[in-house]
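In: everything below, folded, please.
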Amino acid sequence: MQCAYDGATTVQEVAVEIIEVGPRDGLQNEQVLVSTEDKIELISRSIDAGLRRIEATSFVHPQRVPQMADAEAVMAGVPRRADVSYIGLVLNRRGFDRALAAGVDEVNCVVVASETFSRRNQGMSVADSVQVVGDLAEESRAAGLGLSVTLATAFGCPFEGEVPETTVVELARQVHAFGVDEIALADTIGVGVPAQVSRLAGGVAAAAPGAVLRCHFHNTRNTGYANAVAALDAGVTVLDASTGGIGGCPFAPDATGNIATEDLVYLLDRSGVGTGVDLERLIGTARWLSGVLGETVPGQLARAGGFPAYSA
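Out: I've put the predicted structure just below:
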């Protein structure tokens, strides 16, 4: 985590940017259909806690992901601030056009690293999804939108098993050639371990010099937070997280949630790593979200609280 102890209890601070993905990746796999108003409330609470990049929604077919059917309505209702950037996930040109019209600040495209999952998740081959990125890159720049690419199943596929690291690195090289701003390595089904994270982050950094490197971890097998630490040690500067630890991919069998934003912030705060995020407010939002969903969220701090004790 690039934290150097001085022999006592203080550590050197390193800034890490956290992207809140709860409104999109968090809610998309929930059984309870969350109202547009509550989605906007979740986004507003995230901003109040200090989060400044929010994955607000995805512009996908509403029959495939019903939770995201109100994408335009969500974007119409979010607070507009100069210091907040809203990300919309898109899979094709139709989604891009919708996102642009809805007023997103950034678009996030997805390239899946395994053929079977790519066809189930996006209805296209891996090569076709790379071409989508190429087709949209220039239009994103012309529209003044940030463009990121998530390399999904980068650490393993539920249908094909192990994904060769060389495949992921090559995909990173290909999308980097289009001039994307940021490349995210996603452990879509939560199978990665720290050694994998270190190798992949190093490989992608070499293949995509100058691109911001981001990581997206799920805690399916209790390795998500260890992977986050490994990512920071490897030079990653941006991490995705979901308030309450909710979420998962609807097209991945037995999917469970993302790493929880509040749990991640606790880990970083106690390690002396600056995030600019208010832990107390995050814990309050996670508890509020439990009420919205009608069940306790997976994140631990919603139950345990922080240490020393927080009043959230």
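In: CA only for contacts and neighbour counts going forward, please
Out: Will do.
In: does C215 belong to a helix, a strand or coil?
Out: strand (DSSP: H, G, I helix; E, B strand; the rest coil).
In: ugh, typo on my part, it should be L42
Out: Per three-state DSSP, L42 ends up helix.
In: from A101, how far off is it?
Out: Going from L42 to A101 by C-alpha to C-alpha, to the nearest Å gives 22 Å.
In: which one's more surrounded, the two?
Out: A direct count of neighbours by other C-alpha atoms under 10 Å for L42 and A101 places L42 higher, at 21 against 11.
In: quick check: L136 is in a strand.
Out: No. Under three-state DSSP, L136 sits outside any strand and is assigned helix.
In: now do the strands in the stretch 1-150 of the chain.
Out: Per DSSP state E, counting those that start in this stretch, the stretch 1-150 of the chain carries strands over the ranges 17-20, 53-59, 85-90, 106-112, 146-152.
In: the structure of the following sequence is requested for comparison with the preceding one:
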Amino acid sequence: MSSLPESEVDRYSLAGTSTTSFTPSMSSLWYREREGIRFQVVNEAYFYPVGEEHLQIEDLWDLIRAIKYYDGPGRCFPKALEPLLNELLSKRDAQVLDVGSGLRAKWVVDMASRWPSATFVAMDLLPPVETWSPPNCIFEIADCMEGLQYQDASFELVNHSWLSWWLPDDLSYAKLVDEVARVLRPGGVLLLSEFSNEVVPEDGTSLEERYPTMAEFQVMNRAVALAAGSRYLTDVDLVFDRVLRDSGKFTDIHVSRIDAQIGERGVDPEKDQAGQYSYLMSTCGFHSWMQVLAGGAPEETQRMDGGIKAELETTRECAPGKGVKGSGVCVWARRI
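Out: Here you go, the predicted structure:
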């Protein structure tokens, strides 16, 4: 039996059709145009551009996450979790919650296809842009910062990814962890993957000296995040590890810090593949967000765009340890 009220199940379930069923006129409420850029908008603290570049960013994030976080292309979770997830999600009444399912909702769609007997609930502030998913998917529009509107002990697995931008502080994440613990069944799994909001030189030198336009962009990005109420996490592995342990509600906590080079180094094929995806993601990310941060001003946009592209180009084939990298974290734990 679904943990959602029947009215919500009827409202958001795709029921095997090719069209997502949402209430009328939602798209006009949730999408705005500014300086030629289309945004998903809920309030001043949550806005997200949704052009083709931004969809590509999310697609590239999925590819990087599979390779660097989940042990190989096409994967949705670490290999070490596979026996446990097979046990938990093969149950007939198994339920999975994906918090912050994103523009594509790709993780929940892929997982629902893999475990067709389980029910998957995709939760986000805004509806996905895709119009198809397996019949065992339910989409809900909700804000995780206002609590999870589900019964206690409802889910075998709760996943979230790429939420760190929107978390105001450690306390906000601690509250979310408490909610996740409440809705997880005993022995259930929390799985999360996040990345830092900044890139740094691999050799510890100054970003400002070597890549001044990237550094300028990050200063602007940080200011926008803080103005919108975000903590702008850069120490994601330490934050999530500490919050989970301090909660006292999880055991078997696994925390893996992930460093992802940007560009290729010609040493490790797998790292080079992820590095190429990171390069493409960075190119799209810097360009698209720079348009937003520069307020659409043509001269400023052109200046920063040219500078960032030139700096990224120099990172593509750096000697090992001499380029730039991003970092992130993969965490999974079991509910006590």
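In: fetch the TM-score of the aligned pair.
Out: Here the TM-score for the pair of chains, by TM-score structural alignment, normalised by the length of structure 1, is 0.31; 162 aligned residues with a C-alpha RMSD of 6.4 Å.
In: before we move on, the earlier item: among the strands of the stretch 1-150 of structure 1, which is nearest A226 of structure 1?
Out: Closest approach to A226 of structure 1 among these (C-alpha to C-alpha): strand 17-20, 15.9 Å.
In: SS state for L190 of structure 2?
Out: Criterion first, three-state DSSP; result for L190 of structure 2: strand.
In: run a quick neighbour tally on it.
Out: 24.
In: equivalent analysis for G188 of structure 2, please.
Out: For G188 of structure 2, the count of nearby residues is 24 (other C-alpha under 10 Å).
In: one more: G306 of structure 2?
Out: Around G306 of structure 2 there are 13 residues (other C-alpha under 10 Å).
In: what sits against it?
Out: Counting by C-alpha atoms under 8 Å, 6 or more residues apart in numbering, G306 of structure 2 makes contact with nothing.
In: next one: it relative to A112 of structure 2, how far apart?
Out: From G306 of structure 2 to A112 of structure 2 the distance is 42 Å (C-alpha to C-alpha).
In: mind listing the helices for the stretch 201-336 of structure 2?
Out: Taking DSSP state H, counting those that start in this stretch as the test, the helices found in the stretch 201-336 of structure 2 are 207-210, 212-227, 236-247, 269-293, 298-315.
In: so which of the ones you listed gets nearest Y173 of structure 2?
Out: Comparing the helices of the stretch 201-336 of structure 2 by C-alpha to C-alpha, helix 236-247 comes nearest, at 7.5 Å.
In: related to what we said a few turns ago, select, out of the helices of the stretch 201-336 of structure 2, the one closest to W332 of structure 2.
Out: Short answer: helix 236-247, nearest of the helices of the stretch 201-336 of structure 2 by C-alpha to C-alpha, at 9.9 Å.
In: packing partners for the closest one?
Out: Packed against helix 236-247 of structure 2 by the contact rule (3 or more C-alpha pairs under 8 Å, 6 or more residues apart in numbering; DSSP states H and E) you find helix 170-183, strand 250-261, strand 324-335.
In: could you redo the last one with a cut-off of 10 Å?
Out: For helix 236-247 of structure 2, the packing partners by 3 or more C-alpha pairs under 10 Å, 6 or more residues apart in numbering; DSSP states H and E come out as helix 170-183, strand 184-195, strand 250-261, strand 324-335.
In: a markdown table for these, including distance to T314 of structure 2?
Out: Formatted as a markdown table, these follow (distance: least, C-alpha to C-alpha, whole Å):
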| stretch | distance to T314 of structure 2 |
| --- | --- |
| helix 170-183 | 36 |
| strand 184-195 | 23 |
| strand 250-261 | 13 |
| strand 324-335 | 10 |
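In: any idea how far K175 of structure 2 lies from S247 of structure 2?
Out: 9 Å.
In: what of R335 of structure 2?
Out: Counting by C-alpha to C-alpha - R335 of structure 2 and S247 of structure 2 are separated by 11 Å.
In: so for these two, which residues contact both of them?
Out: Listed as contacting both R335 of structure 2 and S247 by C-alpha atoms under 10 Å, 6 or more residues apart in numbering are A181.
In: when those two are compared, which one has more neighbours?
Out: R335 (22 against 13).
In: show me the contacts for that one.
Out: Counting by C-alpha under 10 Å, 6+ apart, R335 of structure 2 makes contact with 156-157, 180-190, 248-253.
In: give me that answer again for 6 Å
Out: P186, G187, G188, F250 (C-alpha atoms under 6 Å, 6 or more residues apart in numbering).
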